[in-house]
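> Requesting a structural model of the entry that follows:
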Amino acid sequence: MTPALPKGFGQALDELARKRRIATARAIDAEARDRCRTLYGFIREAWPVLEPSTPFVGGWVLQALCEHLEAVSDGRILRLLVTIPPGMMKSLAVSVFWPAWEWGPLGRPDLRYLTTSFSEANVTRDAVKMRRLVTGDWYPRLWGDRVILVGDQNAKLRYENTRSGVREGRSFGSTTGARADRVIVDDPHSVDTAESDAARDAAVVTFREAIVDRLNNPAASAIVVIMQRLHERDVAGAILSGDMGYEHLNLPMEFEADRRCSTSIGFSDPRTEDGELLFPERFPIRTVEALKRDKGAYAWASQYQQRPAPRDGGLFKPEWFEYATHIPEGCSFVRAWDLAATVPTAGRNPDWTVGLKMARCRQGIFYIQHVARMRGTPMEVQRLILDMAAADGRACRIELPQDPGQAGKAQADALTRALAGYRVKTTPVTGSKLTRAQPAAVQAQAGNVKLVVAAWNTAFLDELSRFPSGAHDDQIDTFADALNTLAGEYRNNLAAWA
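Alright, predicted model coming up:
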């Protein structure tokens, strides 16, 4: 028979076990707090809280970003520009983890943040993630006495803590009235509008005229701009050309030795060989090669190499184009036109009227069959269009541009009436020339565009090689419009061909 335990012995054991659990938890928490002394360590510890199903993948590029943000935290840098490719955890690092780290581990819960981006959806996403982090179980257990959100000031885009710290998120064009110790500009441009002069210039004006006024203390508060390059005259371009005193951390996907980045805090890009990858743990060589192929030369140079123009020239390369002597059976055809608005006069170098005929075969290869090109009066232009329509036949679609305004509509209507009996479509001209040409460049780089051997080949390739910096781009416009038209038609007919 088992002897009975002394009265109260069981409760004593339970209490001892409880104290041991508390002591163990405190030791674990103390170790976690110690690992969070650096921002990189904090991100590694906090990662499972926000991304429980995605393993943390670190690398020197994230460490470099963290070290520069820490330099902002301790006042060594007050103006920081980071140009970095997509997919590098930049928004999480800068707009979510860094403010949470300064409030908690760094012991600065009084700091006020204004975060902004071209997209309010992105601003909201990051604000919600930070609030979820600081109000969950893990963060309050370690720094709960420092960061307690105020109940009546706890919304998605703006919340305060009991130490007067504030985190506010706004879209980039709506920052008036807000002030902060840290202004974070995360992607001020949309990829879709960066080639629009009006949209891009508006973002640059907002940055120049509004952002610096959002600082609580211009002598001590900080601005951090983090973005992918999209154009030579984007916000980063304005910062770099204007000598605004920003520390520039430039991180291209593939290393270019002649552009090695070094900064005032002692950082130097550790790569040594041209082509070494920025973050091979997340973007191995196979992934990088696929991105280069899919993006095309211009987008790759801008968004991934942080150099908004290809290193060796323009958007197109003549060597991408193979020659053909004939066109296969069963193709679809279109002739796209670009109409010059200026009548040629002595001493001027006006635009050309161009009509480019293209075919697309069932295998997805594009053939540029013919380019008609002239400078003439409106009547001469109309005669050329009618002559080409007769030569091409009624199976060939005709694409006419409709320039903005009543005059453009009247011209398109007149040409459509003159082409009665042909398959004619008029399309308003929208978007920048560069944006419209991107799909054509991608297909050409992939080897999917061929030229039928003819006398016009030389002038066509010469203009392509200079785009977008050349004096003329009329042939580029028709190339892009014809390819985009046939690509859409091909997708519509793919099921029928199968």
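
> use CA for all of it now, contacts and neighbours both
Noted.

> If we go by neighbour counts, what in the longest helix belonging to the chain is buried?
Longest helix in the chain by number of residues (criterion: DSSP state H): helix 9-35. Of all the residues in helix 9-35, those buried under the rule 16 or more other CA atoms under 10 Å are 32-33, 35.

> Following it in sequence, what is the next regular element?
helix 39-50 (DSSP states H and E).

> before we go on, could you also do this sequence so I can check it against the first one:
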Amino acid sequence: MNIAPNRLLDALMRTDFLTFAQRVFREINPNREFHVGWHHQTIAYFAARAAAGGDIDRLIVNLPPRSAKSTLLSVALPAFVLGRDPTKRVIVVSYNQNLSNSFSRQTRQVMQTPWYRRLFPDTVIPNRAAEEQYFTSRGGWRMATSTGGTLTGKGGDLIIIDDPLKADDAYSETARDALYGWAMKTLFTRLDEKTKGSIILTQQRQHEDDLSGHMLRTGEWLDISLPAIAVTEERFILSTTPLRSHLRRVGDLLDPVREPLEVLRGLKRQMGTAAFEAQYQQAPMPPDGDVIKLSWFRTYDALPEGGETVFSVDTASKAGLRNDWSVIGVWRIVDDRCYLDYLWRRRVEYPELKRSLIDLAGQYLPNRILIEDKGSGSGLLQDLKAEGYPVNAYEPGSLDKESRMRIQSAKIEAGRVLLPAQAPWLEEFQNEVRRFPNGAHDDQIDALSQLLDYAFAPKDTFFILSYRT
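Take a look at the predicted model:
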């Protein structure tokens, strides 16, 4: 048996992070192949430099989802760092503790393999090492925590932040501000030696004010931004010994094997332009009124037959001129297309709202009436239930109005929402779309968001209070 190649490979894995990371990938994904691209080479090169401390102490890596960033940076890099120096202390952060623990278990799995112990005999962790934190026999450790977690008394040499905000919270200003405050006041203060410690932040972009956005505006971070489709010509360093680089030209795909152009185009259609530009192109659009574009709506001349008729109701509590409007949207849902048939919008007191809704129900015979279960809507739900109408109590969750509409906007962009070519109420609806989210009122938008949530969600997620017989 020729052992020289094995010894050479072992020596390479001890010194070259990407070679080591490839072995890690095979260990935790035995039935999958790791297609190493030039982008993995540049990520590995800069991550290894940042982890070593010195000239790069703040590194941002922005790239599309499912690009092996977590395997490289949250799983392989801590094992590599602790193998080369078992006294190092590494903190790894993700938005969810379960996810963070999962990465920690994979690192532990790697560090307990015979091949890892052969490579780094001085780095030993207990056989029953805990998930959230385990120590080497030389006093170093790896700690897993989540965004907002307690780090009192904990300090590290290397902090790795991997997707610190879940996608559902990306459009929540409260969630973004909470993350930024925690990062600045808690996490970033945990470096033991501020002049030698390093922080690596990796994520798919989600919003212009996500954590990457905040950090990039300081001008103190090195940014490796890797859009799925290149929009500028840029050269990326792959190594310095020997010196190698990759020239990426406009239009070049990041991973043409896994995500060719037709796949990316399909993703853009499914996600909508705003989400695709953020998550795949690393170029989030500013939320300055572009949540919904009028050009996304299609028009119709005649309603199709069949389907179901759905009322989407947004209630206001009072009828004053400064208060919101009450809205009843009459929709026809046919073959995954939503046709707006009629829009009733008034400032009225509760009795007139109820009376108008009942009149419209007699005219259009709705299969469903959607009403948010809060404020005056709760009373309306109960009254209509008692009278046998097919009411559905709608629960929008914790997201704010803008966030909910952003999530639904992809359906509009995909051409699934149709407006009549002409209607007396159409212009005011279009004006509210243009002004959102900066307009004085958003009642029609709320009713639209509610309708789309119902139309494209599993029907058992809506609690049907009653059917009219």
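
> about what we covered before: same list (the buried residues of helix 9-35 of the first structure) but as CSV, adding distance to residue 253 of the first structure.
Shown next, in CSV, are those (distance: CA to CA, whole Å):
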residue, distance to residue 253 of the first structure
32, 32
33, 33
35, 29
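
> Looking at these, spot the one nearest residue 292 of the first structure.
residue 35 (37.6 Å; CA to CA).

> For the closest one, give its distance to residue 109 of the first structure.
19 Å (CA to CA, to the nearest Å).

> residue contacts, the residue most central in space within the second structure?
Using CA atoms, centre = their mean, the residue of the second structure that lies closest to the mean C-alpha position is residue 167, 2.1 Å off. Contacts for residue 167 of the second structure were tallied using CA atoms under 8 Å, 6 or more residues apart in numbering; they are residue 206.

> go again using 10 Å as the cut-off
Residue 167 of the second structure is in contact with 95, 204-207, 275, 279, 407, counting by CA atoms under 10 Å, 6 or more residues apart in numbering.

> what's near enough to touch residue 27 of the second structure?
By CA under 10 Å, 6+ apart, the neighbours of residue 27 of the second structure are 21, 106, 109-110, 113.

> now residue 104 of the first structure
Residue 104 of the first structure is in contact with 33, 36, 42, 98, 134, 139-140, 142-147, counting by CA under 10 Å, 6+ apart.

> can we see that at 6 Å?
residue 143 (CA atoms under 6 Å, 6 or more residues apart in numbering).

> Kindly report the same for residue 232 of the first structure.
So residue 232 of the first structure contacts residue 308 (CA under 6 Å, 6+ apart).

> That one -> the second structure?
When the second structure is aligned by TM-score structural alignment, residue 232 of the first structure is paired with residue 208.

> cool, residue 110 of the first structure as well?
Using TM-score structural alignment, residue 110 of the first structure pairs with residue 87 in the second structure.

> Equivalent analysis for residue 325 of the first structure, please.
By TM-score structural alignment, residue 325 of the first structure lines up with residue 301.

> burial count for that match?
Neighbours of residue 301 of the second structure under the rule other CA atoms under 10 Å: 10.

> quick one, the longest helix of the first structure and helix 39-50 angle?
Angle of helix 9-35 of the first structure versus helix 39-50, following axes from the mean of the first three to the mean of the last three CA atoms, to 10 degrees, is 130 degrees.

> Now do helix 9-35 of the first structure: which elements does it pack against?
Using 3 or more CA pairs under 6 Å, 6 or more residues apart in numbering; DSSP states H and E, no helix or strand is in contact with helix 9-35 of the first structure.

> A strand includes residue 99 of the second structure, no?
No: using DSSP: H, G, I helix; E, B strand; the rest coil, the assignment for residue 99 of the second structure is helix, not a strand.
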